[in-house]
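Chemist: sequence first, then the predicted structure:
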Amino acid sequence: MHSWPYTSPMDALIRYFPQVDYSSCWHAMRDLTDHRDAQQSDELWVLEHPPIFTLGQAGKPEHVLNAGEIPVVNSDRGGQVTYHGPGQTVVYLMLDIKRLGLGSRGLVSAIEQGIIDFLASLGITAVNRDDAPGVYVQGAKIASLGLRIRRGATYHGLAINRDMDLSPWHRINPCGHVDQPMTTLKAQGVDLDRHSMEQQLVSFLAKRLGLTPRTAALPDWYNTRQENVTTGGDPGSALTQQPERL
C-alpha cells in the first residue's frame, strides 16, 4: 500500500518559486540529478533570477560585449551566452528521459512545441529553428533553451520573456548570434499576471512531455536558504560548489 501522497511514474512535481539566485538553483538541480533513482518523480522548477549572464559549454567570452554591473558566470548547460533577469520566467526541467522515451532531439522538440502551443493559445504565432534552438516570433526570440543530460536525466531548461527589460540583451550576442532581436509577451500584446502565465505554460509543456503536473511545496534547500537570509546567515552556506564567475 502506497503512503500518501502517491505519485505515478509519469507525474511531475511542479515547484513555483519567487526570485532565486542562479548559483543556488544550479547546485540544487545538479545535486538532485546526481542522487535521483529510477523511481523518483520528475520535477519542474518555475522561477525568476536576479540579473545574470550565463555562458554555456559552447559559450565564448567574446560574445559578452559589455557586461557592466551584471555578473557573468560559466554554466554546465548546453548552448552559449544568455541573460536572465526580472520579468523572465525560467523553467528548470529535471526529467528522466529514458522513462519518457525521449532522446535529446525529441526532448528539445517537445519543449519547443510546448512553448509554441502556449503562445498559440494567446494568439501569438511562433516557430522554432533548426539552426538555433529556441522559439521565435517574426524573427525575434521570445524563449531560449539550454539543457544538460547527466546520468540519463536532464537539468537546466528554458527561459521565456514575459515583460522584462530587454536592454541587457544588447550587451551580449544572444546564444552567439550577432544582433539577434528579442521580444516579450508584453511586446506581443499579452499582459498576463506571472502566476497565471506560468501555470498555463507548465500545462502545455507537461502535455507535450507526456507528464501529469502536480504542484508541490518548495524544497528543503530553498527553505534553508531563506532561513539563513532571515537570520543574517550565509545564504550560500548549504552550497558546496558554485559556478565559476568570470
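Modeler: Nice, I can see it.

Chemist: for the rest of this, base every contact and every neighbour count on C-alpha atoms.
Modeler: Will do.

Chemist: against Gly210, how distant is the nearest residue to Gly157 once chain neighbours are set aside?
Modeler: Closest residue to Gly157 apart from its sequence neighbours, by Cα to Cα, 6 or more residues apart in numbering: Tyr92 at 4.4 Å. According to Cα to Cα, to the nearest Å, Tyr92 stands 17 Å off from Gly210.

Chemist: ok, these two, which is more surrounded?
Modeler: Shown here are Tyr92 and Gly210; by other Cα atoms under 10 Å, Tyr92 has more neighbours (25 against 15).

Chemist: so that one touches Val46, yeah?
Modeler: Yes. Applying Cα atoms under 8 Å, one finds Tyr92 in contact with Val46, separated by 6.6 Å.

Chemist: three-state assignment of the residue nearest to Gly157?
Modeler: Here Tyr92 is strand, with the state taken from DSSP: H, G, I helix; E, B strand; the rest coil.

Chemist: try this one next to it:
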Amino acid sequence: MIVQDLGLIEYDAAHDIQLERRDAVEAGADETLFLLEHQPVVTIGRTGRAQGLTVPESVLTERGITVRHTERGGDATCHFPGQLVAYVVFRLAKRPGGVRAFVQFLEQCAIDVCAECGVSAHRREGFPGVWTDGGKIASIGLGVRRWVSYHGLALNVGADLGPFEWVVPCGIAGARATSIDLEHRRLAESAGRPYPEPIPMEHVKHAFVQAFRTHQAASPVAAGEAPRQ
C-alpha cells in the first residue's frame, strides 16, 4: 500500500490524480491511500438532490464556491481546510463483504482516530459515516468502478464548520456536523475547563494511517487467506 499526502489541493486536481491512480491500480499497481485537505468545495453524489443544498447551486457558484457532481455515492457534502479527506484506491473484488464491509472498515478507522484524539464516536444504524453525541463527525462516499474503489472519507478536525451551512449533512433534516476540536470544546465546557489547544492536522493524519494499516493488516485478504463470502 502506498500512502501519499497531497496537502491542501483543489478538488479537480485531486480528482484527476485519483482517477489516474484508479486506472493504474486496476492494471496491477499498488493500492493507494491519499490524504489531503481541499479548498472549499461542495460535492454532490450520485443520489444527491437539490434538497441536499441549503442554498441554490447557482448562489454558491456566484459566491466563488466550487460545486461538483461526482461519481461517489451519497448526497451533498462539503470539503474545506481543517477537514481530513482520505481517498482510497483499493481493489475490492477479493475483500470479504465487498463494498459494505469496506465502508465499515473506513468507519472503524475514523472511530479509532477519534478515540486516539480523545473523542468518543460511533456508527449510527442506517446512516453511513461516524457520529458523536454532538453530531456527525465523518462522512463516507465511495465510487467503485470495475471493483476498484475511489473517493472515500472526510473527517472533520478543525472548529470552523461554516461550509456545512451550505448543505444538509447526510441529507438528514436537522442533523448537525461536529469535529474533533468542537467535541473537545463541548467536553471542556461541560466540565468547566478552558478550551484545549486544537489537534494538529498532522497528528490526525498519522493516527489515520496507523489505524488504516492496523485494520488492513488484520483483514483476511491482507493476511493471504481465502476470502469468505
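Modeler: Cool, got the structure. Nothing here was measured: the structure is a model prediction, and the numbers come from that model.

Chemist: map the residue nearest to Gly157 of structure 1 across to structure 2 for me.
Modeler: Aligned by TM-score structural alignment, Tyr92 of structure 1 pairs with Tyr87 of structure 2.

Chemist: before we move on, what about Arg105 of structure 1?
Modeler: For Arg105 of structure 1, the aligned position in structure 2 is Arg100, judged by TM-score structural alignment.

Chemist: which element is its match on?
Modeler: Using DSSP states H and E, Arg100 of structure 2 sits in helix 98-116.

Chemist: which neighbouring elements make contact with that helix?
Modeler: In terms of contacts (3 or more Cα pairs under 8 Å, 6 or more residues apart in numbering; DSSP states H and E), helix 98-116 of structure 2 is packed against strand 127-132, strand 135-145, helix 201-218.

Chemist: among these, which is nearest Ser179 of structure 2?
Modeler: Evaluated over those, closeness to Ser179 of structure 2 peaks at strand 135-145, with 5.2 Å, by Cα to Cα.

Chemist: the closest one aligns to what range in structure 1?
Modeler: Under TM-score structural alignment, strand 135-145 of structure 2 corresponds to residues 140-150 of structure 1.

Chemist: got the contact list for the matching stretch?
Modeler: 33-34, 56, 76-79, 115, 133-136, 154-161, 180-185 (Cα atoms under 8 Å, 6 or more residues apart in numbering).

Chemist: are any of these buried, and which?
Modeler: 33, 56, 76-79, 115, 133-136, 154-161, 181-185 (16 or more other Cα atoms under 10 Å).

Chemist: strands - which of these land there?
Modeler: Val135, Tyr136, Thr154, Tyr155, His156, Gly157, Leu158, Ala159, Ile160, Asn161 (DSSP state E).

Chemist: closest one to Thr230 of structure 1 out of the residues you listed, please.
Modeler: Proximity of those to Thr230 of structure 1 (Cα to Cα) peaks at His156, which lies at 27.4 Å.

Chemist: wait, isn't the closest one in contact with Leu93?
Modeler: Yes. The criterion here is Cα under 8 Å, and His156 of structure 1 meets it with Leu93 at 6.1 Å.

Chemist: check the gap between Ser24 of structure 1 and Trp221 of structure 1 for me.
Modeler: Per Cα to Cα, Ser24 of structure 1 is found 8 Å from Trp221 of structure 1.

Chemist: got it, and Gly87 of structure 1?
Modeler: 24 Å.

Chemist: one more: Ile124 of structure 1?
Modeler: Remark: distance between Ile124 of structure 1 and Trp221 of structure 1 (Cα to Cα) = 37 Å.

Chemist: neighbour count winner among the two?
Modeler: Neighbours per residue, other Cα under 10 Å: of Ile124 of structure 1 and Trp221, the larger number sits with Ile124, 17 against 14.
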